[in-house]
Every structure is written in C-alpha cells, then in structure tokens.
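**Q** With the sequence up front, the predicted model follows.
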Amino acid sequence: MKNCLAIITARGGSKRIPRKNIKNFLGKPIINYSIQSAIDCSCFDEVIVSTDDQEIAEVAIAAGAKIPFIRSAESSNDFSTTAEVISEVLRDYKKIGVEFEYVCCIYPTAPFITADKLKNAYEMLISSGAKSVVPVVRFGFPIQRSFKIEDNSLRMNWPEHMSTRSQDLPASYHDSGQFYFLRTESFLKDNKLFTDFTVPYEMPESEVQDIDNEEDWKLAEIKYTFLLSKQKNR
C-alpha cells in the first residue's frame, strides 16, 4: 500500500468562466498553482489530475502532474460530486493493484494553496486520528444576525438574536473550497468529505476566495498580488 495520493479535480465543462481550470491567472494556468503546491509538498507518492478534457490533461502533464486515468462521463457532468470523483479514481487505482492510506482532493482553481498548508493538514490528519481535515474560514459577520428576503420584505433568519451583541455569539465558519485531506479507509466506508470526526484547518479570509465568475477572478488576483507584496516586504 502506498501512503498518500493527491487528486486535482479538473473537468472541462466550466460554464460561468469558460476554460476556467486552465485560464491564465497572473501569468500561468490557474491549475498550475495547485499542481506545483502538491508537488512541492513532501506528502504525496503521486500527484494526478482527474479530467475528461484533453487540453487540461496536456497542461497538467506539462506542469508535472500525471494523468493515469481519464475521468468517465458519469463523473464529469454538472451534478457529479467531489466524493464521486475521488471514489472513481480510487477504484481505478485498485483495479491495477494500487491502494493509498490517505488521499487529498485539491481543487484546480485554488491559487492560495501552498505546500506548507497541505503538509500541515496532512500532519493534522495523522496526529488527530480524524477521518478528514477540511480547511475553513470564519464568516466576517455573525450569521445569527443575518437576513432573508420574503415577499419583498427584509426579515431576520433568527429574530431572537435581534439584540444580541456580536461578541456574545459563537463564530461560524464555511468551507474554504480549496482541498480535503481524507483517511482513505474511512472515506470509502462513509463516502463523505465531512464526517463524524472531521477536524478544521482554519485559514484567514485574505487567503480564501471562491472563483465562480469574472468578478471573483479579479478579486482573487488582487488578493494574491497583495499576499505576494506582503511576503516581499517581510
């Protein structure tokens, strides 16, 4: 049994940002950031890209990743889940007699991932005995005081907290949408990224950005450029 596998998930059918996974991000295809971070991390026996797209495969190979299998049509549609993609890759490896103790799923549009973050998450998974490690970021405002719109009227989701001070409410977090580190045996049994024993890896808001549209893309470039300038000035 091998120790650890990195799977970068990059199908070809992005719609809101065409060719999103290989679009130029500050000088190179955005997927290259994920590939390079995984390669630079000392955790992985193999770094692969799961894709159904020939152009993405060529870019990935040029960046140093492997393409041992082509993703099936069943796991490449708009409704395919990340868990389904991971399961398919693990099944394909098992068919050729290869199994891994740990697996890390990495998203291709996550330039804020670094080798150190992946290594820290890996060590956290091992030392905690958890089934998975998920990077999270804190909401900037208490969600207990959030609103919804009903019948064109603004209403509180939790009106009982109308007068509760922000500092008296517990912090809430959301998935940073960058990677998931999993204990393979537990994942194959539960088929879940979030389990009854998932530990958080907290990230600062400055290093997290969903990229779903062109405005998100520009914000990610601004944040990334800001981080580079901070690092240079240290």
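**A** Now that the structure is in, tell me what you want to look at. Numbering: from 1, shown residues only.

**Q** Please count neighbours and contacts with C-alpha atoms only from this point.
**A** Noted.

**Q** Would you mark the buried spots in the helix ranked longest in the chain?
**A** Longest helix in the chain, counting residues (DSSP state H): helix 214-232. Buried residues in helix 214-232, counted by 16 or more other C-alpha atoms under 10 Å: W217, A220, K223, Y224.

**Q** Stretch 7-23 too?
**A** Quick answer for stretch 7-23 (16+ other C-alpha under 10 Å): I7, I8, T9, A10, R11, G12, G13, K20, N21, I22.

**Q** Once you drop chain neighbours, what's closest to the last one?
**A** The one in question is I22. Nearest residue to I22, sequence neighbours excluded (C-alpha to C-alpha, 6 or more residues apart in numbering): P29, at 4.6 Å.

**Q** Please apply the same query to the fifth one.
**A** Spatial nearest neighbour of R11, chain neighbours left out: T51 (4.7 Å); criterion: C-alpha to C-alpha, 6+ apart.

**Q** Check it against this one:
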Amino acid sequence: MTDSGDILMVIPARGGSKRLPRKNLLPLAGKPLICWTLEAALDAKLNARLMVTTDDEEIMDIARQYESRGVIAYKRPDELATDTASTIDVLLDAVQAVQAVGHTPETLVLLQPTSPLRKACDILSALRIYRENGCTDTVVTVCEVDHPTAWIGRVCEGSRLEGIDLSGKRSQDYPKEYRLNGAVCVVSVDHLLSHAKVFTDSLIASVMPRERSLDVDVGVDLVICEGLIGANQA
C-alpha cells in the first residue's frame, strides 16, 4: 500500500476504568490488552507516527518497549487524565504535541485499545476507503448487527415489552444493518482541528467481520476474545 500524506496513529489508553479496572493492562492470551492494538498498528507497516497517549506510568512502560519500532510513548497532561476528559480533547492534544516538535500530520487514525481482535488489514482497508473517497469524510469501521434492530424494544411499566416488530418476519427478510464497532476511525487533521470533532456530517463505512469487532468492556468480553484467539491459532 502506498502512503499519501503524513499519518498520525493514536492509541488513547487511560489507566483507569470503572467497569473493568485496569482494563488496558489486563492479560489477554499472554500479553496486556493494549499490546494487541500496538502490534496490529505496527503490522500495517505504514509510514506513520504511532502514539500511545496515556495518564498511566505502567502503560507508558509498555509503550516504551516498542520505541525501537517507532512508537511514541506520550504522557498526556494532568487535565486529560480524568474520567471526564473527552476523546476529542485527547486527540487534539496528541496532534498539537507532534506539531510542537515540527511534524504536520494530515490524517489521524484513531485506534481504541479495547478492540484487540482488529487486524492490520482492517486498518489498511479503512485508510484505503478514506483515500478513495477523497479524504474528506470520516471513515469508521462497522460490522453487521447480530439481529435486526426491529427486534429491539423497551421494557416498560409492568414488564410490558414495547417497540418490537411482531410481524413474524425472519431475520433474513430484513435489510442488512450495521453498527459502529470502534476499532478504527480515520479523519483529516484539518477537520479535527477546525471543528473539534472526529465525525464529519457524512460517514463512510469500512466493514469488518463480527468476529473481529468485539469491544472489551466487561470481564466476559476478555474470555470471549481469548476463545476466539485460541480458535484462530488452533
């Protein structure tokens, strides 16, 4: 794949997590969760800067283990180390940090460390689609939903289930629907800086398979990831 422009890949990795404490450092198939994202990014072999931005010294130590491969271990400012710090503020800070040392990235690739099953090919596919569409709209990775959203409803007073399509149609009779999976997001740095937003008004989809789209949020997600990794290595 031929690179065009200057790419900054950012992995935002806080040390804290309310639902799954120390999530980004938890072991998955023999290595910390964040390492799966770091290695997928490096396997893409892009002419890019790869930054881990974190508030945590242990995560900094892990990132430093990859410095010989070009990874930037960046300790974010204290004001971005809180539960209320937004992703956009973290990304703006990351861009400004590389600009301060003389680099001018044109494209930002956001890689959440909680998507450990994403592969290098998924990153490359999102970048290819971004370029093919003129590098103007944000590209996001998506996967097909497990079941039609017409089967999703609300449990109301008296345990009454409302909002469900009761037509009796089979799942294959509904049009295919897709959800964001959070694995890869590609946006122009110009849009990020000028609008302080990751998403453009129109989004472009890069489709990933469901089996690589798991987002680690609770403990059972790690167990499922471990099983999928084991199955792929068997």
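**A** Yep, that arrived. What you are looking at is a predicted structure, and each value in this text was computed from that prediction instead of being measured.

**Q** What range does the longest strand belonging to the second structure cover in the first structure?
**A** Looking across the second structure with DSSP state E, the single longest strand is strand 178-188. Here strand 178-188 of the second structure aligns to the first structure at residues 173-183, judged by TM-score structural alignment.

**Q** cool, and stretch 26-38 of the second structure?
**A** Stretch 26-38 of the second structure covers residues 23-35 of the first structure once aligned (TM-score structural alignment).

**Q** Name the helix or strand for the counterpart of S206 of the second structure in the first structure, please.
**A** Correspondence of S206 of the second structure to the first structure, assessed by TM-score structural alignment: Y201. Using DSSP states H and E, Y201 of the first structure falls within strand 198-202.

**Q** Contact partners for D78 of the first structure?
**A** Contacts for D78 of the first structure were tallied using C-alpha atoms under 8 Å, 6 or more residues apart in numbering; they are G13.

**Q** now with 10 Å?
**A** D78 of the first structure sits next to R11, G13, S14, K15 when contact means C-alpha atoms under 10 Å, 6 or more residues apart in numbering.

**Q** Spell out the secondary structure type for the aligned partner of the second one in the second structure.
**A** Using TM-score structural alignment as the criterion, G13 of the first structure maps onto G16 of the second structure. In terms of secondary structure, G16 of the second structure is coil; the call rests on DSSP: H, G, I helix; E, B strand; the rest coil.

**Q** For G16 of the second structure, which non-adjacent residue is spatially closest?
**A** R22 (5.4 Å).

**Q** these two touch, right, the one you found and G15?
**A** Yes - with contact defined as C-alpha atoms under 10 Å, R22 of the second structure reaches G15; the gap is 5.7 Å.

**Q** Quick check: neighbours shared by the two?
**A** Counting by C-alpha under 10 Å, 6+ apart, the shared contacts of R22 of the second structure and G15 are D56, I59.

**Q** need the helices for the second structure, in chain order.
**A** Counting by DSSP H, the helices of the second structure are 33-43, 57-64, 87-100, 120-132, 189-195, 219-233.

**Q** now those as JSON lines including distance to C143 of the second structure?
**A** As requested, the helices of the second structure are exported to JSON lines (distance: least, C-alpha to C-alpha, whole Å):
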{"stretch": "helix 33-43", "distance to C143 of the second structure": "18"}
{"stretch": "helix 57-64", "distance to C143 of the second structure": "29"}
{"stretch": "helix 87-100", "distance to C143 of the second structure": "22"}
{"stretch": "helix 120-132", "distance to C143 of the second structure": "12"}
{"stretch": "helix 189-195", "distance to C143 of the second structure": "24"}
{"stretch": "helix 219-233", "distance to C143 of the second structure": "16"}
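
**Q** So for S159 of the second structure, which of the ones you listed sits nearest?
**A** Nearest to S159 of the second structure, of all the helices of the second structure, is helix 219-233, at 26.8 Å by C-alpha to C-alpha.

**Q** what stretch of the first structure lies opposite that closest one in the alignment?
**A** The aligned range for helix 219-233 of the second structure is 214-228, by TM-score structural alignment.

**Q** Next one: G16 of the second structure from L38 of the second structure, what distance?
**A** 19 Å (C-alpha to C-alpha, to the nearest Å).

**Q** what number of residues lie near the nearest residue to A13 of the second structure once chain neighbours are set aside?
**A** Setting aside the residues directly before and after it, A13 of the second structure is nearest to T54 in space (C-alpha to C-alpha, 6+ apart), at 5.1 Å. Around T54 of the second structure sit 24 other residues, with neighbours defined as other C-alpha atoms under 10 Å.

**Q** now A110 of the first structure
**A** 24.

**Q** same thing with N120 of the first structure?
**A** N120 of the first structure - counted by other C-alpha under 10 Å - has 14 other residues nearby.

**Q** Counterpart of it over in the second structure?
**A** Aligned against the second structure by TM-score structural alignment, N120 of the first structure finds its counterpart in S125.

**Q** Please tell me I have it right and its match contacts M208.
**A** Yes - taking C-alpha under 10 Å as the definition, S125 of the second structure is a contact partner of M208 at 9.2 Å.

**Q** overlap in contacts of these two?
**A** Residues touching both S125 of the second structure and M208 (C-alpha under 10 Å, 6+ apart): T141, V184.
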